[in-house]
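Student: Fold the stuff below for me.
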Amino acid sequence: MTSAPTDLAAQLDRQDPLAGFRERFVGAGDPLVYFDGNSLGRPLRATGPRLQRFVDEEWGGRLIRGWDEGWMDLPHRIGDDLGRICLGAAAGQTVVGDSTTVLLYKMMRAAVAARPGRTEIVIDRDNFPTDRYVAAGIAEELGLTLRWIEVDTTEGVTAELLAEAVGPATALVVVSHVAYRSAWLADLPELVRITHDAGALILADLCHSAGSVPLALDAWDVDIAVGCSYKYLNGGPGAPAFVYVASRLIDELTQPIRGWIGNDDPFLMGPSYTPAPGIRRFLSGTPPILGMLAVRDMLELLEEASIDAVRDKSVALTQYAIDLTDEVLAPAGAVLASPREADRRGGHVTVNHPAMREVTARLWAQDVIPDYRDPGGLRLGLSPLSTSFGEVERGVEIVRATLDALTA
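Tutor: Just a heads-up that it's a prediction; the model follows:
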């Protein structure tokens, strides 16, 4: 590369209003290039001491009294904060608990039960595997049909494709707000309108958008949304997922996994189950308190930075990655597999080349950490608060050198 892009990266970092947040993440100043923040976000420096204090003071000091002193309400408090800061959701509609897979099952199952007589679940073939697998399992369980939307793997579900797929038999539409492979940013308000016009419910997977792309779930009239907290919400490996249910649907939906925490009076231990009022009815088991603490730290940081500013940085980072792809990687035969339009692109960029699987393995050995997605896709996940423009440039240069070494 010439010196101009290096100068440009330094200039972009100097002009970045969020640059100061980077030092708050463990390892963000190291030479390692981290292109996988959309799979597992870096931990915050504040999280280690907070966890230690929790062990010493709350868990170790208060013991079981902690449930009465705040732990029981933590899934709701964090859910409300998440709704306010990231999701565009009023209080009482978001709660944290269970894994993404479990919540997807519970909410898909509840949604189709709320549309009796309808026999189809609409989902695209390039949706995240878990979403497809769960939908297929529910279809087999209930004798329903999956109506597949065929999509371009460099794009995602468009309004036109969805309009062709839905109809009077549609019970539920399942769509990812940001496609995991291409970063296609769906026009979720329009997809909601099309779904509702067909008389169906829609479930939005927010795993690749929550904490990176501003959302307005209430204003968009979204029915149900599920997302994880270990990507852009930096909750750590296996951190619990969250579910949003529009207030107008909370009393209508019946979740299928009845556990003690979702009962009206969890400590009554009575002979029968009565769903709790409000969003708590969608919980099942004991809340994973430790797994929520890092999420709380990141939400505080996101509120300080503002989700709109985070989105602006994300757009700038991904545009810079695209510019570098055109200049540095395209001459080696690589092809952009993500949208060029910022309003159709989430927080990552995918670049295709037949050698990218082997390139990825070699990059990991050089402390450059992207991930790989078939067919031939190197995915650059750029977490806005912990990634610099210089890091993006350095990583792309090493990708090119590795690609050249493999294909020479």
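
Student: contacts and neighbour counts: CA atoms only from here.
Tutor: Fine.

Student: And the strands in the protein, which stretches?
Tutor: Along the chain, the segments classed as strands by DSSP state E run 33-34, 94-96, 120-124, 145-149, 170-176, 201-205, 224-227, 242-245, 335-336, 348-352, 368-369, 371-373, 377-381.

Student: Quick one: closest of these to residue 50.
Tutor: strand 94-96 (19.1 Å; C-alpha to C-alpha).

Student: one step back: reformat the strands of the chain as CSV; add mean neighbour count and distance to residue 296.
Tutor: As requested, these are exported to CSV (neighbours: other C-alpha atoms under 10 Å; distance: least, C-alpha to C-alpha, whole Å):
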stretch, mean neighbour count, distance to residue 296
strand 33-34, 26, 23
strand 94-96, 31, 11
strand 120-124, 25, 32
strand 145-149, 18, 37
strand 170-176, 26, 24
strand 201-205, 24, 21
strand 224-227, 25, 15
strand 242-245, 27, 13
strand 335-336, 18, 35
strand 348-352, 27, 24
strand 368-369, 22, 26
strand 371-373, 20, 27
strand 377-381, 27, 22
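
Student: quick one more, to check against the first:
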Amino acid sequence: MTDSLDTRLLDRARALDAADPLHAHLDAFADAPGVTAYLDGNSLGRPLRDTPEKLAAFVREDWGTRLIRSWDEQWMALPMELGDRIGRVALGAAAGQTVVADSTSVLIYKLMRAALGAESSRTELVIEAGNFPTDRFLAEGVAAETGMTLRWLEPDPVRGVTVDDVAAVVSERTALVSLSHVDYRSGALADMPAITDAVHAAGALMMWDLCHSAGVVPMQLDEWGVDMAVGCTYKYLNGGPGSPAFAYLRRDLQGVLRQPIQGWWSAADIFAMGPEYVPADDIRQLLSGTPPVTSMLAMQGMLDLIEQSSIAQIRAKSVSLTDLAVEAYDDVLAPLGVRLLSPRDADLRGGHVTIGHPDFRAVTQRLWADGIIPDFRFPDGIRLGLSPLSTSHVETVTGVLAIRDALRA
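Tutor: The predicted structure follows:
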């Protein structure tokens, strides 16, 4: 019975791969010897096959040959140019509103502080109690610095934050609402346009954490009136470990909000070396120190692939992968007492599926030793992070079957 079920699931996966218009892109990613299924692309994306040569060429040529001249020739504009590319291919953002710099944490801090200094009569910062630790820790710190009151949302842990949850707490006291577009635990996909509208109806600013949605879920930041957003580039944008984050700031807020880390790169005249700080009035105002040029290289090839594929096709494959993971869960994991911790409806789910079982910490260790790489999340969850351009349907089913076998071991 088990063999026939496994065969049916794998045959279905092979058929989906054969029909997948993005299947050829799998060859663009570097092989990982000993890894049978990589299911952690929502934590760290795989490198592209040509990344080593591109990094070597950068050392030989842009840095090694052009030396400091490369700052004038290309590097000075790179944070803004790369931000524009991310905005165009992944965010639905027109040029001049997105910049690449710093870490996610630093950019969230900058925008939170800028937002909370915008209107002195507003005294509350709203954030979800189960949001990613960085977001919560920063909110606590910024509230302490500014004298703001924190309002904690406590939504259903699988369904995630809804517009009704937000509408119930925002008021004339709300300065900023900060939420994740895709929940890092359950993968729940928030209704960005409706929630943003509800926040604006209360006269507050809206900030979105896009770490688990940029590059896998289509969005229209401009059309939906989003005020500000931050996202990382090492997940679905495959920028490599510690690659810099990006920040979006709506054009009409530039030169109005003022970020707190006033480094020389955000000065109106960067080389004036003047006696006092005068901020730039465009997106460059979000920079602080010298940008990490080397760390901006790897993501550029992935942005090429996303643009060639289109974010709409990537989302379609993401839905196909996660639907198949849920189907395989129903067939082989639910009977073993494994819980589904993600929304079953693909319209309410981002790019990963989370499942839970008390034995999953030990199971994850066994899987890693066998070349099956999912992601464990405390206390007892495994996330199946299915990055559409680098993950096949067969790989997805292989991973789920391996979880079943490890549970039975």
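
Student: Generate JSON lines for the strands of structure 1, with distance to residue 40 of structure 1 as supplementary columns.
Tutor: As requested, the strands of structure 1 are exported to JSON lines (distance: least, C-alpha to C-alpha, whole Å):
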{"stretch": "strand 33-34", "distance to residue 40 of structure 1": "10"}
{"stretch": "strand 94-96", "distance to residue 40 of structure 1": "18"}
{"stretch": "strand 120-124", "distance to residue 40 of structure 1": "25"}
{"stretch": "strand 145-149", "distance to residue 40 of structure 1": "29"}
{"stretch": "strand 170-176", "distance to residue 40 of structure 1": "18"}
{"stretch": "strand 201-205", "distance to residue 40 of structure 1": "17"}
{"stretch": "strand 224-227", "distance to residue 40 of structure 1": "14"}
{"stretch": "strand 242-245", "distance to residue 40 of structure 1": "16"}
{"stretch": "strand 335-336", "distance to residue 40 of structure 1": "23"}
{"stretch": "strand 348-352", "distance to residue 40 of structure 1": "13"}
{"stretch": "strand 368-369", "distance to residue 40 of structure 1": "11"}
{"stretch": "strand 371-373", "distance to residue 40 of structure 1": "11"}
{"stretch": "strand 377-381", "distance to residue 40 of structure 1": "9"}
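
Student: Please say which position in structure 1 residue 306 of structure 2 maps to.
Tutor: Aligning on TM-score structural alignment places residue 306 of structure 2 opposite residue 302 in structure 1.

Student: Quick one: closest of the strands of structure 1 to residue 399 of structure 1.
Tutor: strand 368-369 (8.4 Å).

Student: Relative to structure 2, what is the average displacement of that closest one?
Tutor: Compared with structure 2 after fitting, strand 368-369 of structure 1 deviates on average by 1.0 Å (mean C-alpha distance after the TM-score superposition for structure 1).

Student: so that strand matches what in structure 2?
Tutor: With TM-score structural alignment as the criterion, strand 368-369 of structure 1 aligns to 372-373.

Student: I would like the residues contacting the matching stretch, please.
Tutor: Under the contact criterion C-alpha atoms under 8 Å, 6 or more residues apart in numbering, stretch 372-373 of structure 2 has outside partners 35, 36, 37, 38, 39, 40, 364, 367, 399, 402.

Student: ok, the last one - contacts?
Tutor: It refers to residue 402 of structure 2. Contacts of residue 402 of structure 2 by C-alpha under 8 Å, 6+ apart are 367, 372.

Student: The third one too?
Tutor: With contact set as C-alpha under 8 Å, 6+ apart, residue 37 of structure 2 has these partners: 371, 372, 373, 395, 396, 398, 399.

Student: how far away is the second one from residue 37 of structure 2?
Tutor: Okay, so that is residue 372 of structure 2. For residue 372 of structure 2, the distance to residue 37 of structure 2 equals 5 Å [C-alpha to C-alpha, to the nearest Å].

Student: Roughly how far does the equivalent of residue 391 of structure 2 over in structure 1 sit from residue 11 of structure 1?
Tutor: In structure 1, the residue equivalent to residue 391 of structure 2 is residue 387, according to TM-score structural alignment. For residue 387 of structure 1, the distance to residue 11 of structure 1 equals 15 Å [C-alpha to C-alpha].

Student: Among those two, which residue is more densely surrounded?
Tutor: residue 387 (26 against 13; other C-alpha atoms under 10 Å).

Student: Please tell me I have it right and the more buried one contacts residue 27.
Tutor: No - using C-alpha atoms under 8 Å, residue 387 of structure 1 makes no contact with residue 27, being 10.8 Å away.

Student: what sits against the equivalent of residue 51 of structure 1 over in structure 2?
Tutor: Taking TM-score structural alignment, residue 51 of structure 1 has residue 55 as its aligned residue in structure 2. Taking C-alpha under 8 Å, 6+ apart, we find residue 55 of structure 2 in contact with 297, 298.

Student: Residue 360 of structure 2 versus the residue sitting nearest the centre point of structure 2, what's the distance?
Tutor: Structure 2 has residue 211 as the residue nearest its centroid, 1.9 Å off, counting by C-alpha atoms, centre = their mean. From residue 211 of structure 2 over to residue 360 of structure 2 the distance is 24 Å, taken as C-alpha to C-alpha.

Student: what do you get for residue 63 of structure 2?
Tutor: Residue 63 of structure 2 sits 46 Å away from residue 360 of structure 2, going by C-alpha to C-alpha.

Student: Neighbour count: the two, which is higher?
Tutor: residue 360 (23 against 15).

Student: And that one? What does it align with in structure 1?
Tutor: Alignment note (TM-score structural alignment): residue 360 of structure 2 maps to residue 356 of structure 1.

Student: Surely its match touches residue 375?
Tutor: No - checked against C-alpha under 8 Å, the pair residue 356 of structure 1 and residue 375 is beyond contact range at 9.0 Å.

Student: returning to what we had before: number of nearby residues for the match of residue 306 of structure 2?
Tutor: Residues near residue 302 of structure 1, counting by other C-alpha under 10 Å: 23.
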